[in-house]
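> sequence and computational prediction follow.
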Amino acid sequence: MNKQERMLEIVRLVNLSGTVMVNDLIEILQVSDMTIRRDLASLEQEGQLTRIHGGAKSNSRLSFNELSHEEKHHQNMQAKRLVAQKALQLIEEGDSIFLGPGTSVEVLAEEIHCRRLQVVTNCLPIFHLLFKKRTDTFKVILLGGEMRERTQAFVGEMTNHMLGEIYFNKMFFSGNGVKNGRVLTSDFNEAQTQRLALGRSNATYLLIDDSKLGREDFTSICNLNSLTSVITDLDSDKVQQEIKPYTAVIV
């Protein structure tokens, strides 16, 4: 891939997702850190994107273009793994937990190796992953209902009815953005199901990487001040602005 092709691919990726990180571009394009940073500087001069801390954001992408579960697997995986490692420390033997949809939470599910745990989820990929780990004392429950293809999460009246009969020690969930003290996502029904699970949990933890902070989306899941804490990958200016005025943060 020559320089022109590489820069076209960077523009395609940033317009697809809204934000791209330098580390992800290095892995996808198989070039050096300095090469990516020079390309981003050139593209910013051309008005194609705007550089941000650790990456770049699109100047033309529509704000509410939701990515699929598979597409999100190519974004910020190093940051998501850091967040998951921190969240893992909060899970104790014997807990009953709810795991919401999203790749950040899926990475957490990959890291769970408790002997005694009960996990409830409405996300099909997370269920498939945890089902392989099940034992007599490690129980995994999938809530059924109508499945959203984009996130492979079950939502709607049937899902909510089942949730209304269960309580959890802890809930771990994610979102597409955090802005003005609110956790945001792309679908009203999915937000409604997450809100119900939040209300059934003693402790609630948002898993979000720095790239989502300051980002808008279609509808609100909850307010940050209703959460136990937010778990993120680094203590940036955006963390100081978007999280710390509202709730505790684990970085």
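Looks like it arrived, so ask away.
> okay, CA-based contacts and neighbour counts for the rest of this
Fine.
> which one is Asp209 nearest to, not counting chain neighbours?
Counting by Cα to Cα, 6 or more residues apart in numbering, Asp209 lies nearest to Thr232, which is 5.1 Å off, once chain neighbours are set aside.
> contacts only, for that neighbour.
82-83, 207-210, 249-251 (Cα atoms under 8 Å, 6 or more residues apart in numbering).
> next step: those restricted to strands.
Of these, the ones assigned to strands by DSSP state E are 207, 249-250.
> and the residue nearest to Asp209, how far is that from Leu108?
Separation of Thr232 from Leu108 (Cα to Cα, to the nearest Å) stands at 13 Å.
> same thing with Arg150?
20 Å.
> ok, and here's another one to check against it:
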Amino acid sequence: MLAAQRQALILEQVRRSGGVRVTELVESLDVSDMTVRRDLDALEARGLLRKVHGGAVAPHRHSTEEPGFEANAARQEAEKQAIARAAARLIEPNSAIGLSAGTTTCAVAHRLRDVPGLTVVTNCLRVADVFHRTPRTDQTVVLTGGFRTPSDALVGPLAVSALRSLHLDTLVLGVHGMDAHAGLTTPNMMEGETDRALVAAARKLVVVADRTKWKTVGLCTIAPLERCDVLVTDAGMDGDARQRLSEQVGGLVVAEEAEEDVDGPPSPHGG
């Protein structure tokens, strides 16, 4: 079994049970104690679990924890590309769309560079730069002003003021976390206010979030899950979570990583 396969199985067990013992992994994976510990070290370095004496548990995420763009970009890269492909198919030519800040929305931006007639409103320098690098005469990009956050979002009164008079056909929103009770959340209060202005401006809300965002709760709520018209997530989202989400969002799209991508996967680090 390859290291990536072992680590995927370890993560699945941690997500399902909340934690796992080294001795259990040695038996179930049929590998040495040292191999398991190396896998746990690798997963902890990526922020996917937290090592404890004798095993590992799910990483604890504080409600105000705000990883930077580069740190987020290194996580779930394949899943984000699959989500981006699926989300891009929901965008129609000649429409006005919003793209919030985030590594997944940046991946979506790469997929939208060849869609004709788009007007793109964003509060993210990284997203705007994706379109700037391959400009089209039939696309318009509107970048809000504002203060810059660790996630490279432009937020605050200038951003909110710019958004209040706009009317978007579709908003593609990236989130820090989503929860059945807390809804769609962010750890940054000013980013939450700006995201709420984006949501208010949009007729249709498409949320892009991989499985690690489920049951993660940030400091403030952007919108309830019921406000989401379409949630695009990855195939690793477990069955119970899919069922719960299906009951609360308008529609659930599960993106498969194995889908053929003739253009090749653009890096989520782009911008």
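Nice, I can see it. As the structure is a computational prediction, the values presented were derived from the model and not from experiment.
> related to what we said a few turns ago, compare Arg150 and Leu108 of the first structure (neighbour count), which wins?
Using other Cα atoms under 10 Å as the criterion, Arg150 of the first structure and Leu108 rank with Leu108 on top: 22 against 13.
> the more buried one contacts Ala87, doesn't it?
Yes - between Leu108 of the first structure and Ala87 there is a contact under Cα atoms under 8 Å: 7.2 Å.
> between those two, what contacts are shared?
By Cα under 8 Å, 6+ apart, Leu108 of the first structure and Ala87 have no common neighbours.
> now do the helix or strand harbouring His128 of the first structure: which elements does it pack against?
Using DSSP states H and E, His128 of the first structure falls within helix 124-131. Judged by 3 or more Cα pairs under 8 Å, 6 or more residues apart in numbering; DSSP states H and E, the packing partners of helix 124-131 of the first structure are helix 103-111, strand 138-142.
> quick one: the ones you listed as CSV, columns for distance to Glu71 of the first structure too.
Below are those laid out as CSV (distance: least, Cα to Cα, whole Å):
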stretch, distance to Glu71 of the first structure
helix 103-111, 10
strand 138-142, 23
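> pick the most buried one from these.
Greatest average neighbour count among these goes to helix 103-111 (a mean of 21), per mean count of other Cα atoms under 10 Å.
> how far does the longest helix anywhere in the first structure sit from its chain's centre?
Identified as the longest helix of the first structure according to DSSP state H is helix 3-17. Centroid displacement of helix 3-17 of the first structure relative to its chain, using Cα atoms, centre = their mean, to the nearest Å, is 23 Å.
> then stretch 86-96 of the second structure?
Centre-to-centre, stretch 86-96 of the second structure and its host chain are 18 Å apart (Cα atoms, centre = their mean).
> burial measure for the closest residue to Arg6 of the second structure other than its chain neighbours, as a count.
Distance criterion Cα to Cα, 6+ apart; nearest residue to Arg6 of the second structure, sequence neighbours excluded, is Leu29 at 7.2 Å. Residues within reach of Leu29 of the second structure, counting by other Cα under 10 Å, total 14.
> and for the one 4 residues further on?
Neighbourhood size, Asp33 of the second structure [other Cα under 10 Å]: 14.
> what's the angle from the helix holding His128 of the first structure to helix 103-111?
Orientation of helix 124-131 of the first structure against helix 103-111 (axes from the mean of the first three to the mean of the last three Cα atoms, to 10 degrees) gives an angle of 10 degrees.
> show me what helix 124-131 of the first structure is in contact with.
Residues outside helix 124-131 of the first structure that contact it (Cα under 8 Å, 6+ apart) are 101, 105-106, 109-110, 121, 140-142, 152-154.
> could the residues you listed be laid out in JSON lines, adding distance to Asp33 of the first structure?
Converted to JSON lines, these look like this (distance: Cα to Cα, whole Å):
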{"residue": "Pro101", "distance to Asp33 of the first structure": "32"}
{"residue": "Val105", "distance to Asp33 of the first structure": "28"}
{"residue": "Glu106", "distance to Asp33 of the first structure": "28"}
{"residue": "Ala109", "distance to Asp33 of the first structure": "30"}
{"residue": "Glu110", "distance to Asp33 of the first structure": "28"}
{"residue": "Thr121", "distance to Asp33 of the first structure": "38"}
{"residue": "Val140", "distance to Asp33 of the first structure": "41"}
{"residue": "Ile141", "distance to Asp33 of the first structure": "43"}
{"residue": "Leu142", "distance to Asp33 of the first structure": "41"}
{"residue": "Gln152", "distance to Asp33 of the first structure": "34"}
{"residue": "Ala153", "distance to Asp33 of the first structure": "36"}
{"residue": "Phe154", "distance to Asp33 of the first structure": "39"}
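> quick one: the helices in the stretch 101-250 of the first structure, in order.
Using DSSP state H, counting those that start in this stretch, the helices of the stretch 101-250 of the first structure run over 103-111, 124-131, 157-163, 188-199, 237-242.
> what's the most buried one of those helices?
Among the helices of the stretch 101-250 of the first structure, helix 103-111 has the highest mean neighbour count (mean count of other Cα under 10 Å), at a mean of 21.
> what does stretch 162-171 of the first structure rub up against?
Identification of contacts with stretch 162-171 of the first structure by Cα under 8 Å, 6+ apart yields 95-100, 143, 196-198, 200-205.
> spit out the contact partners of Gly175 of the first structure.
Residues counted as contacts of Gly175 of the first structure (Cα under 8 Å, 6+ apart) are 102, 183-185, 206-208, 221.
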